[in-house]
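Chemist: sequence and predicted structure below; questions after.
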Amino acid sequence: MNTVLLLAGMASVTYVLRVGFWFGAGDSLPVWFKRALRYVPVAVLTAIIVPAVLLKDGAFDLDIHNARLVGALATGLIVWRFNHLLAGIGGGLLVFVLWRWLSPLLTAWM
């Protein structure tokens, strides 16, 4: 029951905030606050992606066998170099899959 109340509360707060912006409440916000709102998506995505890439079972996983880290680095490099998000996602996914497939072979070879 507590979970249902929590979800209903979060949904209502989100709904009220979004409806408020539709009806002009966003026009009265200070300029510095509007500028700060532009950084929210980057901060939220960083908060989601960094732990998923760097942590495994609650500890840092900075090993050469961490395919998520290698895929994320490849994605960042592709997007930075070519400025194309879809190419970065596809290239990072390809590197991730290949790294997971080749990682056991690298361990046996070393």
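Modeler: Arrived safely.
Chemist: C-alpha from now on. contacts and neighbour counts both.
Modeler: Fine.
Chemist: now the strands for the protein?
Modeler: 55-56, 59-60 (DSSP state E).
Chemist: put this next to the first one:
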Amino acid sequence: MSDAVIWTIIFAAGLGTFALRLSFIQAVGRRGMPEWLRRPLRYVPAAVLSALVVPGILLGGEAPFDPARVTAGVVAALVAWRTRGTIYVLAAGMGTLWLLTAVLR
């Protein structure tokens, strides 16, 4: 493919993405969202975060099931449940992962 074709595809994809987002903002922006649609949208961030994090924990190691990653994920989940503090969750999860990786390898 030539450079012109690649740039045309990139520009078209960007324009299409912009058009989709703008159409939603234009359609809903002035009227507001109905409650029946707003209620399930509250769960989208948690679902997206789970979809990104869980495969990384379960499938992200050298083996299909890496006990260090799973243990660090459980520790991070428990700290998140108890403290609800992002810094604490990151410190506990990464600290556990680093410690277990150093001990188990």
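Modeler: Good, I have the coordinates. The structure presented is a predicted model; accordingly, all values stated were derived computationally and were not measured.
Chemist: now the TM-score, please.
Modeler: Overlay of the two chains. TM-score (TM-score structural alignment, normalised by the length of the second structure): 0.70; 99 aligned residues with a C-alpha RMSD of 3.0 Å.
Chemist: highest mean neighbour count out of the strands of the first structure?
Modeler: strand 55-56 (a mean of 14; mean count of other C-alpha atoms under 10 Å).
Chemist: which secondary structure elements does that strand contact?
Modeler: Contacting strand 55-56 of the first structure under the criterion 3 or more C-alpha pairs under 8 Å, 6 or more residues apart in numbering; DSSP states H and E is no other helix or strand.
Chemist: now it on the second structure. Mean distance?
Modeler: Overlaying the second structure shows strand 55-56 of the first structure at a mean distance of 3.4 Å from the equivalent residues (mean C-alpha distance after the TM-score superposition for the first structure).
Chemist: so which of the strands of the first structure gets nearest residue 78 of the first structure?
Modeler: strand 55-56 (22.9 Å; C-alpha to C-alpha).
Chemist: who touches the closest one?
Modeler: For strand 55-56 of the first structure, the external contacting residues (C-alpha atoms under 8 Å, 6 or more residues apart in numbering) are residue 61.
Chemist: run the last query once more with 10 Å
Modeler: 61, 62, 66, 68, 69 (C-alpha atoms under 10 Å, 6 or more residues apart in numbering).
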